[in-house]
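# No sequence on hand, only this structure:
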């Protein structure tokens, strides 16, 4: 009997849901200790008006969590993902009934923002994560008097709230990595990349907190 129970446990899928970033992910997306996070990649999945799914890879220098239920991220403005997420034709408004899980999220219900669907997937701590996001462009976010895209050195900035998050693990195997990378070049080149990431994250941080403060939200 016990061996049968053990076999069933080994084969079982451990599937957990969350609507706030777990502590380990808040630490991952906190914009600090970037050198120790080199190699991490997350896949941002978007769907265009034609129903085609697109995947964009984001590194740790393009992801920042300003509070427990929010994620700010940066994309190249010419990318298909950026155009899709910024397109009014592809988005739906909160007032039209977008199914946002966090009605208490101060910045969500107060304004008729156009918001798009996206999913962020990645591997962390031997588990697979999939996070459904409600996304809006970070425009005119009041970053030192500049438009957010201008402040981001040409990057398009977005702010998303967690609609639903899911963690998956199985008992018979352990994920050893997702999509990972290593920096090319020498130590000087690595420093230049880390410095660029830090500048990007600082702009994301300022833009995200400016938007949340303007809309009555606060860091959680």
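Perfect, thanks for sending it. None of the values given here were measured: they were computed from a predicted structure.
# drop to CA atoms for contacts and neighbour counts, all remaining ones
Fine.
# Please, which helix or strand holds residue 201?
Assignment of secondary structure by DSSP states H and E places residue 201 within helix 187-214.
# and that helix, what does it pack onto?
In terms of contact count using 3 or more Cα pairs under 8 Å, 6 or more residues apart in numbering; DSSP states H and E, helix 187-214 is assigned the packing partners strand 63-67, strand 70-75, helix 148-151.
# what are the ranges of the strands in this structure?
Taking DSSP state E as the criterion, the chain contains strands spanning 13-18, 41-47, 53-59, 63-67, 70-75, 92-93, 114-124, 127-137, 156-170.
# Redo the ones you listed as JSON lines? Include distance to residue 194 and mean neighbour count.
Rendered in JSON lines, the data for these read as follows (distance: least, Cα to Cα, whole Å; neighbours: other Cα atoms under 10 Å):
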{"stretch": "strand 13-18", "distance to residue 194": "31", "mean neighbour count": "13"}
{"stretch": "strand 41-47", "distance to residue 194": "15", "mean neighbour count": "21"}
{"stretch": "strand 53-59", "distance to residue 194": "11", "mean neighbour count": "16"}
{"stretch": "strand 63-67", "distance to residue 194": "14", "mean neighbour count": "24"}
{"stretch": "strand 70-75", "distance to residue 194": "15", "mean neighbour count": "25"}
{"stretch": "strand 92-93", "distance to residue 194": "36", "mean neighbour count": "18"}
{"stretch": "strand 114-124", "distance to residue 194": "21", "mean neighbour count": "21"}
{"stretch": "strand 127-137", "distance to residue 194": "25", "mean neighbour count": "22"}
{"stretch": "strand 156-170", "distance to residue 194": "19", "mean neighbour count": "21"}
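# ok, second structure coming up, stack it against the first:
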């Protein structure tokens, strides 16, 4: 998928990209159905592997389904029309969203996702957490989700403005870090020098 082909649209557009597993696809599908039921001018793009098309519980009309060979997660996040990212807080996805300057609505389930969510919400202050409880067995009601999404996407609130300002700030830090003379480059060069034969360290 070429992110340049995603044209800005007047309605709200949600791109859902669940990990291809039942515990990810089903909750994400239910979340998308909830959004559609609450807002009639919303466009949902639900991205799954071709194997999952027969299991998602719907039969798209001709023209509503498109199969792409691949989809670059980072390119989608970096597109100008993306206003937020619902995430389970895997570390790679977290770093990609920070690089893209996109605020996150976090829904951690297990392992490192809880600490990553805490980093996003409490330390970096670039997101909101959907539920205080951790684990796939903890259900979140439609009312809770609707309220969290409403607050998260409120671009006029002081909280929303500050969250997006911080996201832009961290985006700039990332861009500086990977520049030619940035910290990532200089640290990698220092590491290579340190393990090279003949180095005095």
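Yep, it's here. Predicted model, so just to flag it, every value in this text is computed and none were measured.
# now what about the TM-score between them?
Comparison of the two superposed chains (TM-score structural alignment, normalised by the length of structure 2) gives a TM-score of 0.28, and 99 aligned residues with a Cα RMSD of 5.6 Å.
# got JSON lines for the helices and strands packed on helix 187-214 of structure 1, with distance to residue 206 of structure 1 too?
Formatted as JSON lines, those follow (distance: least, Cα to Cα, whole Å):
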{"stretch": "strand 63-67", "distance to residue 206 of structure 1": "9"}
{"stretch": "strand 70-75", "distance to residue 206 of structure 1": "10"}
{"stretch": "helix 148-151", "distance to residue 206 of structure 1": "9"}
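# Could you say which one of these comes nearest to residue 18 of structure 1?
Ranking these by their distance to residue 18 of structure 1 (criterion: Cα to Cα) puts strand 70-75 first, at 12.8 Å.
# Show me what the closest one is packed against.
Using 3+ Cα pairs under 8 Å, 6+ apart as the contact definition, the elements that strand 70-75 of structure 1 packs against are strand 63-67, strand 156-170, helix 187-214.
# could you redo the last one with a cut-off of 10 Å?
Packed against strand 70-75 of structure 1, as judged by 3 or more Cα pairs under 10 Å, 6 or more residues apart in numbering; DSSP states H and E, are the following elements: strand 53-59, strand 63-67, helix 80-86, strand 127-137, strand 156-170, helix 187-214.
# Out of those, flag the one nearest residue 46 of structure 1.
Residue 46 of structure 1 lies closest to strand 53-59 among these, at 5.3 Å (Cα to Cα).
# Counting by contacts, list what that closest one packs against.
Helices and strands in packing contact with strand 53-59 of structure 1 are listed as strand 41-47, strand 70-75, helix 80-86, strand 114-124; criterion 3+ Cα pairs under 10 Å, 6+ apart.
# Okay, angle between it and strand 70-75 too, please.
Here strand 53-59 of structure 1 runs at 100 degrees with respect to strand 70-75, directions being taken by axes from the mean of the first three to the mean of the last three Cα atoms, to 10 degrees.
# okay, the angle between strand 53-59 of structure 1 and strand 41-47?
150 degrees.
# And the helices in structure 2?
Listed in chain order, the helices found in structure 2 under DSSP state H are 22-38, 73-78, 91-100, 113-118, 142-152, 158-177, 183-195.
# Which residue, neighbours along the chain excluded, lies closest to residue 43 of structure 1?
The shortest distance from residue 43 of structure 1 to any non-neighbouring residue, by Cα to Cα, 6 or more residues apart in numbering, is to residue 57 (4.7 Å).
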